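Novice: here you go, sequence then predicted model.
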Amino acid sequence: MESVSGISKEISSDDVEKAFAEDWFTVVYQPQFSLSRDTGFTGAEAFVRLKHPEHGLMIPGAFLPMVDSMHKMRELTERVVALVANDWIALSEQGTDINVAINVDRSLLHIDGFGKALGKTLKQHKVPRQKITLEFTGLLEPDFLSETVRKSLMELHLKGFCISLDGFSVAESSQSLPDDVVIDEIKLDRDLVKSLLTKERCKDAMRSAMHNANRFSMRVVAVGIEDEETADFLARNGCDRGQGYYFGTPEEFSTLRDTYVEGADERHSGAERANILIVEDDVQYLNLLNESLSDNYNVRTTDCLRGAREALQDFSPDIVIIDLNLPDGRGVDLSGSGELGDNVSTIFISGAKEFASRLEAYEAGGMDFIEKPFSIRELMAKIRQMATYQLRSRDMSDRNKESQQMVMRSLQQTAYYGDIVQFFKNILVCTDEEQLSREFFRFSAGKGLRTAIEFRSKNTVSSYDQDMGVCSPTEVNIFEVLKEKGRLYEFAQRMMVNDDHVSFLVKNVPVDSVEKGELRDYVAVLVEALEARYREILRQRIVNEATEVMQELVQQLLSLVNVDSGEKKELLDDYSMELKMSFHVLQLTLEQENYLTDIIEKMLNHNEAAEKSTVEISNTVEYILKQMATDLAELEVKAPAAEEESAGGSTVELF
């Protein structure tokens, strides 16, 4: 492990000049792991260090202020990018294809030509597009986000860099992401991740990041993960990557390579490159897609349905990009026919802008829909998200099959109304959206339904899919469009069921009229029960957040009272002593001295009584908060103990 000096060592401008002249700068790497699979080494963040001949390896806080004051931040950034590019090429030659992130001072976005210079570095080292991520903190601040900054971000993106919104915190979560700002990644703040399991406002901020990522096809990375529980929670909620001491500390390049890249040629072999079939009759679009995707994926192209069917004979695509309208038919004919197989993700592209076209694509199994003309950045982001989506589905498929079989066997033994009563009982012990969705999916599976569900609070939106865990971008769009369409909204063989804060989508409405009628009867009851429980969860969060804030304020108040009391008592004692010591100088009579002494004693007694009252008030407030926390804990619904089985081993029927 590296030995790093603190920031107490002083570095001079001469040291900085020598550092640039004699190549004292180096980088260390902290690994990033995919949260959706076991063999998940997928990237790293690069941190700059300075190898000082006297002070040793120095962290950025020890030398960056001087570098900045000497206006050399741009030069240092270009040098760091070059170092990272060299290391990336070395890993690539070993068969390892990862993404490397570099934190960049946002002030450089105001400099003309900055993006061009960095792009030239990538080109010189022949690093493929989108393999280097530039992280910027504070991008969303209104005073900073000027037209120049927007153009610089776009220039960097066009030169092949991914753009990361670093330091996404509780405060950031309340701000809207501008549609015209290029952002490929959201990076959750260390403090947010640290308090993720204990503070509701941090959970809400995380859910806001996930929702924005789904809307804009971005990647989400959590930094500062220190335990398995936090990593599991983030994975369940759709976070793509994790970074922190739980996975590994910052290491020199050789250590990173030996520790995490050993056997990487097997983990990241060509077999992991997704196969993409492009079906597009417009030659310009076809060539653009082929050129943009070929570096990172195995691509096959054709301009018609017949060519697509021929390609399927010897090519098994993971992702299909297909035009809605083709010379010899429609793209939905291929997607909806089942010819693509069960594990293929389809993206439809079309010049049609009507919502009916989106619904048609969704009903044919489309995972996403992109209007022409489209941004190649948008498509690349969606392809990346689609690949992650497939990895999650593959990881979960075996476990889902096993759990669904157990659920089905269990629920088949329970009477129809008993299922609903049990569902009501189960959701009473749920404390968040994830638990509610799990109980809802358990009930849905028992009825042979495939569903997705969305929860909406004031600041966050959370959506879950029964089969894949997280909703596809198209499903997120469907919820957004149909949430105001009334309690029940049916289209094709699907049904949207809405309430104020909860909506769920039934994706396989029964064809039989009797079964369909039964479904309509009980889904309205289900959504009302979910709505009521979710409202209670939101109310509890408000109370918890208020309690957290009040406890912090009380601690601050007690600290201030103690400090203030001590200072005032010391001051009054000093005044009293000085006055008594000066009696002989003032030549007062005994009667005058006694009079003044009596006044002083009254002042001291009055101050002591006031301080005692203040302390009593503070203690009372603290006691009330503690009692409130105790009462809330007692009111928490406890999960019921498992019911004993009857002698025959079967559960007791309720009806």
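Specialist: That came through fine. Residues are numbered from 1 along each chain as shown.
Novice: all contacts plus neighbour counts: C-alpha atoms, from now on.
Specialist: Fine.
Novice: tell me where the stretch 101-250 of the chain has strands.
Specialist: Taking DSSP state E, counting those that start in this stretch to define them, one finds strands in the stretch 101-250 of the chain at 132-137, 162-168, 185-188, 219-223, 241-243.
Novice: and here is the other one:
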Amino acid sequence: MLDDEPGAVFLVKRTLSEFDVSGFTTSDEFLNALDTGFDCILLDVQLDEMSGYEICRQLRAQRQTENIPVIFISGDTTLSGRIAGYEAGGDDFITKPFDINELQAKVRRILAQQGYRRELISTVEESRQAAFEAMTHSAEQGEIVRFMEQISFCNSQASLADALLTLLSGFGLKAVVAFWPNTEDVSDKAAYFALNSAVSELEIELLLSAQHERRIMEFGRRMIVNYPNASLLIKNIPDQDVSRYGRIKDHLCVLLSATEARVRMMKTEAKVKLQQVLLLTVTDVRAALAHIRDSQAEQIRSAADMRQDMVIDLQDQLLLLNLNASQEGGLFELIERYVAQIDDSYREALRWSDALQPIVKTLEDIVQRRMS
């Protein structure tokens, strides 16, 4: 957190006490501390030495800080201010005075996204490392390298299966690939793919029966390679050619390991997208409830003003009706009773709005726990 007002730094550190927050009041202190590594940076826009926008541009220009999320905190509520923050490379924008819940929610979301980003990068590196360690300079391994590059662009099981089966066909292998569902998602189903042919019921039964068996199962000229998210059935293993058989066997493990990594990556990406949608939905609901509450409070104030105006007008009009004191009192009592009932209706609506706040907080907590 960088803000030249010590009070603002103290407030943010207290608001984000669940995190390890470092606070700085000068640009030099902040820039010198970047080597310690940060997961998220909060930048005040209006600084004495240089603007937060300029500091953000410096961060984006350096390799070690180019991917650290930056949240601007500013008293500027104009659209041009937000655009300037975006152009400088900021990831989010909070206006002063900020809402504590909003700041906490945005920081949690940014940190969760960083965690998933690291997981994706780690998964990619693991799959690439596993692949390149097993490769030599043969023509088949060159095809495998191209396959590794190709599957990084696959965003569906069908496209991933097509890439794998096409490569295996080039090796002279007939194959069936199965993708297994998430165990926690009952709506997710297994999917089976073959190249230029339908997958038979027997092949499905073989893959299902062998799913939780050994990593590699061989029977006759057939072989099944199992991973948690994907399995591969080869129908014509070249078991008579010992040299090619060993090479193909090694290739299959590498290929399915990379396929497994890509499947896990796609599931993680889908989970991140879903959780981002859920968080945004909860934020929208919270904002809508706040708007309703403000509107209801304004209606109560407006009703009170209208009541006073009505009493003044009635007093003027009653002079013309020539009512006695008892009749005037009865009329005012009747009006007051109905106005009180209207006020009670508005206050009941406020209580209803307040009753929904714990529900929204619970939903937000559930989404945050799923992201952590």
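Specialist: Alright, I've got the coordinates. All figures in this text were calculated on a predicted structure; none of them were measured in a lab.
Novice: so after superposing, what's the score?
Specialist: Once superposed, the chains reach a TM-score of 0.43 (TM-score structural alignment, normalised by the length of structure 2), with 171 aligned residues with a C-alpha RMSD of 2.4 Å.
Novice: what about the longest helix in structure 2?
Specialist: For structure 2, the longest helix by residue count, based on DSSP state H, is helix 242-321.
Novice: tell me the most buried of the strands of the stretch 101-250 of structure 1?
Specialist: strand 241-243 (a mean of 26; mean count of other C-alpha atoms under 10 Å).
Novice: which elements pack onto it?
Specialist: Here strand 241-243 of structure 1 touches strand 25-34, strand 219-223, going by 3 or more C-alpha pairs under 8 Å, 6 or more residues apart in numbering; DSSP states H and E.
Novice: which SSE is immediately downstream of that strand?
Specialist: Next along the chain after strand 241-243 of structure 1, taking DSSP states H and E as the criterion, comes strand 251-252.
Novice: could you point out which element follows that next one?
Specialist: Sequence-wise, the next helix or strand downstream of strand 251-252 of structure 1 (DSSP H and E) is helix 253-260.
Novice: show me what that following helix is packed up against.
Specialist: Here helix 253-260 of structure 1 touches strand 25-34, going by 3+ C-alpha pairs under 8 Å, 6+ apart.
Novice: can you give me the buried ones in stretch 572-586 of structure 1?
Specialist: Neighbour counts over stretch 572-586 of structure 1 (16 or more other C-alpha atoms under 10 Å) mark Ser576, Leu579 as buried.
Novice: wait, isn't Ser437 of structure 1 in contact with Ile453?
Specialist: Yes: Ser437 of structure 1 lies in contact with Ile453 (C-alpha atoms under 8 Å); the separation is 6.8 Å.
Novice: next, show the common contact partners of those two.
Specialist: Tyr464 (C-alpha atoms under 8 Å, 6 or more residues apart in numbering).
Novice: could you dump the helices and strands packed on strand 241-243 of structure 1 to a markdown table with distance to Tyr575 of structure 1?
Specialist: Shown next, in a markdown table, are these (distance: least, C-alpha to C-alpha, whole Å):
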| stretch | distance to Tyr575 of structure 1 |
| --- | --- |
| strand 25-34 | 60 |
| strand 219-223 | 55 |
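Novice: among those strands, which comes closest to Ser559 of structure 1?
Specialist: The closest of those to Ser559 of structure 1 is strand 219-223. By C-alpha to C-alpha, the value is 32.5 Å.
Novice: strands of the stretch 301-450 of structure 1, start to end?
Specialist: Along the stretch 301-450 of structure 1, counting by DSSP E, counting those that start in this stretch, strands occupy 319-323, 325-326, 329-330, 345-350, 366-371.
Novice: what residues of the last one count as buried?
Specialist: In terms of neighbour count (16+ other C-alpha under 10 Å), strand 366-371 of structure 1 has its buried residues at Gly366, Met367, Asp368, Phe369, Ile370.
Novice: list the contacts for the last one?
Specialist: The contact partners of Ile370 of structure 1, by C-alpha under 8 Å, 6+ apart, come to Ile347, Phe348, Ile349, Ser350, Leu379.
Novice: now the longest strand along structure 1 and helix 253-260, what's the angle there?
Specialist: Longest strand in structure 1, counting residues (DSSP state E): strand 41-52. Angle, strand 41-52 of structure 1 to helix 253-260, by axes from the mean of the first three to the mean of the last three C-alpha atoms, to 10 degrees: 150 degrees.
Novice: quick check: which element contains Arg146 of structure 2?
Specialist: helix 139-151.
Novice: list the buried ones in stretch 216-224 of structure 2?
Specialist: Neighbour-count burial for stretch 216-224 of structure 2, counted by 16+ other C-alpha under 10 Å, picks out Ile216, Arg222, Met223, Ile224.
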